[in-house]
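> Test case, fold it:
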Amino acid sequence: MNAEFIEALEQIAKEKSINTEVLLDAIEAALISAYKRNFGSSQNVSVNIDRISGEVKVFAKKKVVEEIENDFLEIGLEQARSISKKYDLGDIIDIEVTPKKFGRIAAQTAKQVVVQRIREAERGIIFEEFFSRQNDIATGIVQRVEKKNVMVEMGKIEAILAPNEQVPAEEYHFNDRIKVYVIEVKKTTKGPQVLISRTHPGLVKRLFEKEVPEIYEGVVEIKSISREPGSRTKIAVHSVDANVDPVGACVGPKGNRVQVIVDELRGEKIDIIKWNSDPVEYIAASLSPAKVLKVDVNEDEKAAKVIVPDYQLSLAIGKEGQNARLAAKLTGWKIDIKSESQSNA
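You can find the predicted model right below:
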């Protein structure tokens, strides 16, 4: 290796945002292994790369002793003092033992280490980038399906949309552009692994934050979300400003804000409900679009009995109980729905 190698190394390190010294330290450590592998492993050696010239030297570390028992690890006092008068018994001195053919081995080893470290650094950069995006949304492009996993390209990495994170009714085709929720980023031996979701309630939350400025600015708060992916979502919102209607802000002019989110979720219905600290009002609102006549609450059991008009019973319960189920999950209350005639019977 030479000065040109050092210059090239510095250039690569700069381009890849890697510390040059870290690379050189790694090369030196690898050269120690290469030396022991090719020229004997019994010696205690160190390798030094000159930071300017690029010259590589191997030094055997030997202890100064009166009587030599191991030539690889020890040197006699007389021989040590022939190198320098300053040495005394017990000192550790470096003896250069650079083999003549070591240059070629050094060059090959250095190349391998640099390639490996660049790959590791790039993986590290990608990991940090996506780790910071955990619990956030990202846009990806569908590439292929492998064993029911949908592989989604997200910049420099392919993310995995596992079967349990896919919306049952959705189909994913090559080159489809989709928004996903980043649920986890893992470090693996093959590089970062990004796990994404189309079913997570956080996807709906982030979409609203993106489309509704009042939510992004903190004027309107998302208090709760309950979701059955691909079918229906209920979202409870609250305004910290009495002059701002939280439901109206989320719906947007002519319904355009919520429609963007519905389109992104491929037609999933969204009920936007005004959150209320009064459980009676909150539970009544949560059963939207059904109209509620009366709500009786049991604070101790956190259970509510809801009365609705006879003609609204099926709407309040919903298809296969979905509306009631989502309302219960949204509010955190057990909800028992009865029609007006049932309650009077």
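> From now on I want contacts and neighbour counts done on CA atoms only, so please keep to that.
OK.
> wait, P289 sits on G318?
No. Distance between P289 and G318: 9.8 Å, which falls outside the contact criterion (Cα atoms under 8 Å).
> Any buried residues in the biggest helix by length in the chain, and which?
Identified as the longest helix of the chain according to DSSP state H is helix 102-131. The neighbour-count check on helix 102-131 (16 or more other Cα atoms under 10 Å) flags 102-103, 106-107, 109-110, 113-114, 117-118, 121-123, 126-127, 130-131 as buried.
> Walking through the stretch 101-250 of the chain, point out its helices one by one.
Ranges of helices in the stretch 101-250 of the chain, per DSSP state H, counting those that start in this stretch, are 102-131, 201-211, 213-216, 246-251.
> Include distance to V280 when you put the ones you listed into JSON lines, please.
Output for the helices of the stretch 101-250 of the chain, formatted as JSON lines (distance: least, Cα to Cα, whole Å):
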{"stretch": "helix 102-131", "distance to V280": "41"}
{"stretch": "helix 201-211", "distance to V280": "25"}
{"stretch": "helix 213-216", "distance to V280": "25"}
{"stretch": "helix 246-251", "distance to V280": "18"}
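> Could you also give me the structure for this next sequence, so I can compare it with the first?
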Amino acid sequence: MNSEFLEALRDLEKEKGIAVDVLLEAIEAALLSAYKRNFGSLQNARVHIDRDTGDYKVYSQRAVVEEVEDDRVEISLEDARKIDPRFNLEDVVEDEVTPRNFGRIAAQTAKQVVVQRIREAERNIIFEEFSNREGDILTGIVQRIENKNVFIELGKTEAILTPSEQIPNEDYRHGDRLKTYIVEVRKTTKGPQILVSRTHPGLLKRLFELEVPELQEGVVELKSIAREAGYRSKIAVYSKDENIDPVGACVGPKGMRVQNIVTELNGEKIDIIKWNQDPSKYVASSLSPAKVVAVEVWEDEKVARVIVPDYQLSLAIGKEGQNARLAAKLTGWKIDIKSESQMTDIYPEYDAEENDGFSTDDNYLETFEDEYKHVDSSEEKNGE
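Here you go, the predicted structure:
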């Protein structure tokens, strides 16, 4: 090692951000380990690299004691003062013991340490970069597929899209460009592991924020998201400015904004509704595209009974209860959907033509628990 070696380390400091002193300290520790391993020394030793010239030296170390028990690691006070009269008890005497053929070992060790530290630094840089982006969207290229895991190239590293985070029936091929949501960044011995998702509600939220300037500016708020990836999603939006239509802003001119998101998600249907502070209006809107005749709410229990025309009942419930299930997730309310004819059977006093309100049966909630099967209100609301 020489001054050229030190210059190379300074260049690395500028390029990789690894301090020269940190590298030299690591090299000194590695050289000491190599010295003990190759020369079988049991004595205490120290390796020093000159910060100006790059020259290295190995020193044995012996503690100054009154009575010597092991002359490999100890020296008497009398002998120490023969070397230098200033030595006292508990001082350390150093003698240079650099082996003649230590140069080749030193060069090889230094190279290994530098390469290892460069790898560690690059891994730390990548980890810091992506850990700060958790909850954000990134675009990558499908590199390979192993055991149903999709590996996505991100330049200096790659992300993993596990089967549980893949959209059902979505086909991934080598070279495909994908937008994914960063769920978690883990630090491992092999470097940072970036876990991404195509099913997370956050992906839908970020896609809308990219497409809708009003969301980025804060003029429109995205209040809630309910998503069944690959099939259907619902989002609730709101604006404090009465002159702005939050639903129209998200749909975009000729539906272009929402259509771009639908295309990115391979045809996933998206219902955009206007959030309302009034629970009855909010619940009614959440069942879109079904038309609601009337809503009765029990705010303490967060339960709503919704009346729809007979011909709208199947639309309100949706295929396999999907529309009702998503509405419940979106609003956080338990929703019971009844047709007008069903209401007439249950409550003969109910008049479909005067449906702006109806009496509350105190025993209804008990009956409701037995009859209602469509939505489980314990399901957590997504997208906040």
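> if we can go back for a sec, tell me what the longest helix of structure 1 is packed against?
Applying 3 or more Cα pairs under 8 Å, 6 or more residues apart in numbering; DSSP states H and E, we find helix 102-131 of structure 1 packed against helix 20-39, strand 177-188, strand 191-197.
> Residues contacting the first one, please?
When you say that, I think you mean helix 20-39 of structure 1. By Cα atoms under 8 Å, 6 or more residues apart in numbering, the residues outside helix 20-39 of structure 1 that reach it are 9-10, 13-14, 41-43, 45-49, 102, 105-106, 109-110, 113-114, 117.
> what does the last one give?
With Cα under 8 Å, 6+ apart as the contact definition, strand 191-197 of structure 1 has outside contacts at 120, 123-124, 126-127, 130, 158-162, 165-166, 180-187, 203.
> List only those of the residues you listed flagged as buried.
Among those, those buried by neighbour count (16+ other Cα under 10 Å) are 123, 126-127, 130, 158-162, 165-166, 180-183, 185, 203.
> And the helices of the stretch 101-250 of structure 1: which comes nearest Q322 of structure 1?
Smallest distance to Q322 of structure 1 across these (Cα to Cα): 16.1 Å, for helix 201-211.
> Spatially nearest residue to I49 of structure 1, not counting backbone neighbours?
Spatial nearest neighbour of I49 of structure 1, excluding adjacent residues (Cα to Cα, 6 or more residues apart in numbering): V56 at 4.6 Å.
> Residue in structure 2 paired with V167 of structure 1?
When structure 2 is aligned by TM-score structural alignment, V167 of structure 1 is paired with I167.
> Enumerate every residue touching that match.
With contact set as Cα under 8 Å, 6+ apart, I167 of structure 2 has these partners: 198-199, 229-230.
> Reformat those residues as TSV; add distance to E296 of structure 2 and neighbour count.
Below are these laid out as TSV (distance: Cα to Cα, whole Å; neighbours: other Cα atoms under 10 Å):
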residue	distance to E296 of structure 2	neighbour count
R198	37	25
T199	33	20
A229	30	19
G230	32	19
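> between those residues, which is nearest A324 of structure 2?
Looking across those and measuring by Cα to Cα, the closest to A324 of structure 2 is A229, at 15.8 Å.
> Is the closest one in contact with T199, as I believe?
Yes. Contact between A229 of structure 2 and T199 holds when scored by Cα under 8 Å: they sit 5.1 Å apart.
> which SS state does the counterpart of E78 of structure 1 in structure 2 fall under?
In structure 2, E78 of structure 1 lines up with E78, judged by TM-score structural alignment. Secondary structure state of E78 of structure 2, per DSSP: H, G, I helix; E, B strand; the rest coil, is helix.
> how close does E78 of structure 2 get to D70 of structure 2?
To D70 of structure 2, E78 of structure 2 is 16 Å away according to Cα to Cα, to the nearest Å.
> Between those two, point out the one with more neighbours.
Applying other Cα atoms under 10 Å to E78 of structure 2 and D70 shows that E78 carries more neighbours, namely 15 against 10.
> how much distance is there from the helix or strand hosting K329 of structure 2 to the middle of the chain?
According to DSSP states H and E, K329 of structure 2 maps onto helix 322-331. Mean-position distance between helix 322-331 of structure 2 and its chain equals 26 Å (Cα atoms, centre = their mean, to the nearest Å).
> and it, how far from structure 1 on average?
If you overlay the two and look at helix 322-331 of structure 2, the average distance to its match in structure 1 is 0.5 Å (mean Cα distance after the TM-score superposition for structure 1).
> following that helix, which helix or strand comes up?
Sequence-wise, the next helix or strand downstream of helix 322-331 of structure 2 (DSSP H and E) is strand 334-339.
> tell me which residues in the following helix or strand past that next one are buried?
Downstream of strand 334-339 of structure 2, the first helix or strand assigned by DSSP H and E is helix 340-346. Residues of helix 340-346 of structure 2 classed as buried under the neighbour-count rule (16+ other Cα under 10 Å) are 340-341, 343.
> One more: stretch 130-148 of structure 2?
The neighbour-count check on stretch 130-148 of structure 2 (16+ other Cα under 10 Å) flags 130-131, 133-138, 140-143 as buried.
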